[in-house]
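Sequence unavailable; structure follows:
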């Protein structure tokens, strides 16, 4: 299974978590790492190239930090530009049956993402637009891979999380139901 990991971190060199996760997967067979902010510093996205990347992979994982309960700006632009009408929906459904997932990092703890916590929502609830997009373009949505900075105290913690990330990327997920099937 060919996996595309689209990393959308505005300054990955200053990131402890996302940089560590990237290093764990950078040279893995059947995993293509694609960094949006490095590829498009001027934010001029090559739509056809991005669409070919998606078509050439079985699953795509979007790796990014939680930015105000959403995506970093370039990733939002990527969704707007790349998932074109007539290609991704209302026409061809070019990605039908492929799998999309999210590897999200947060500077908080899991307890902060509860109804009675700091954010009053789970990360899954915050990512509802992502799930809706998956359904709309007929892709299968994978469970989230979550990393909480406050739990990553030591290098050993980061190494353990990076190993879990690699396992997540290699995991086979079964899908039982999609509304569009």
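Received, thanks. Since the model is a prediction, treat every value here as computed from it, not as a measurement.

switch to C-alpha atoms for all contacts and neighbour counts from now on
Noted.

For this structure, just list every one of the helices.
With DSSP state H, the ranges of helices along the chain come out as 17-25, 36-39, 47-55, 73-82, 123-126, 128-136, 155-170.

Could you identify which of those is most buried?
Counting by mean count of other CA atoms under 10 Å, helix 17-25 has the highest mean neighbour count of these, with a mean of 19.

Use this one as the comparison:
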């Protein structure tokens, strides 16, 4: 049976309607473990061995985080720097994550137009998330195209939150049903 690890990296989850609602929906899957990094490591002292155990136990890893100033929250970067060690996640014997799936579910406060390139030829979100995509390639993860809710400040009023959550859940169900 496939198991999902949701690595929640939101420093203010208590005041986040969007990410909190998404994580609550994701938690309804029996195979899902929700791991709130800011709750577990308020001092940023990541327990590397515990995090490795979680990664080894799960098949699908989902990073859930808001985009802050065109980047990930700092604890998610700290987690990557500490946990994805040579000999574990990469290097000659670092194949422990090979074949696992990685999916990012992000949100932005600003509308999608803020994330358009100056030449209006597309979104810069792929560029912003390139470090995670490259990390996934280097560590053997199967990287899935990210799911982003733009303009989260108005998503509820504009009735965009429920369709976004349904889209995320459909993606999870598809991943769970893949051979």
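Alright, I've got the coordinates. Everything numeric in this text was worked out from a predicted model, so none of it was measured.

Please state their TM-score.
Laid over one another, the chains give 0.88 as their TM-score (TM-score structural alignment, normalised by the length of the second structure), with 173 aligned residues with a CA RMSD of 2.2 Å.

picking that back up, to residue 4 of the first structure, which of the helices of the first structure lies closest?
helix 47-55 (7.4 Å; CA to CA).

Residue 144 of the first structure -> the second structure?
Per TM-score structural alignment, the equivalent position to residue 144 of the first structure in the second structure is residue 146.

In contact with its match, which residues?
103-106 (CA atoms under 8 Å, 6 or more residues apart in numbering).

returning to what we had before: can you check which of the helices of the first structure gets nearest to residue 10 of the first structure?
Of all the helices of the first structure, helix 36-39 comes closest under CA to CA, at 5.8 Å.

any idea how far residue 149 of the first structure is from the one residue sitting closest to the centre of the first structure?
Centroid check for the first structure by CA atoms, centre = their mean gives residue 62 as the closest residue, at 1.7 Å. As judged by CA to CA, to the nearest Å, residue 62 of the first structure and residue 149 of the first structure stand 18 Å apart.

got it, and residue 159 of the first structure?
Taken as CA to CA, the span from residue 159 of the first structure to residue 149 of the first structure is 13 Å.

coming back round to it: list the residues that contact the residue nearest to the centre of the first structure.
5-8, 100-104.

what about 10 Å?
4-8, 34, 71, 75, 100-104, 144-145 (CA atoms under 10 Å, 6 or more residues apart in numbering).

I'd like to know which of the residues you listed is nearest to residue 137 of the first structure.
Among the contacts of residue 62 of the first structure, and counting by CA to CA, the member closest to residue 137 of the first structure is residue 100, at 10.5 Å.

Need the counterpart of that closest one in the second structure.
In the second structure, residue 100 of the first structure lands on residue 102 (TM-score structural alignment).

Report how many residues lie close to its match.
Residue 102 of the second structure is flanked by 23 other residues according to other CA atoms under 10 Å.

swap in the one 10 residues further on?
Neighbour count of residue 112 of the second structure, defined by other CA under 10 Å: 16.

And residue 138 of the first structure, by the same measure?
Neighbours of residue 138 of the first structure (other CA under 10 Å): 22.
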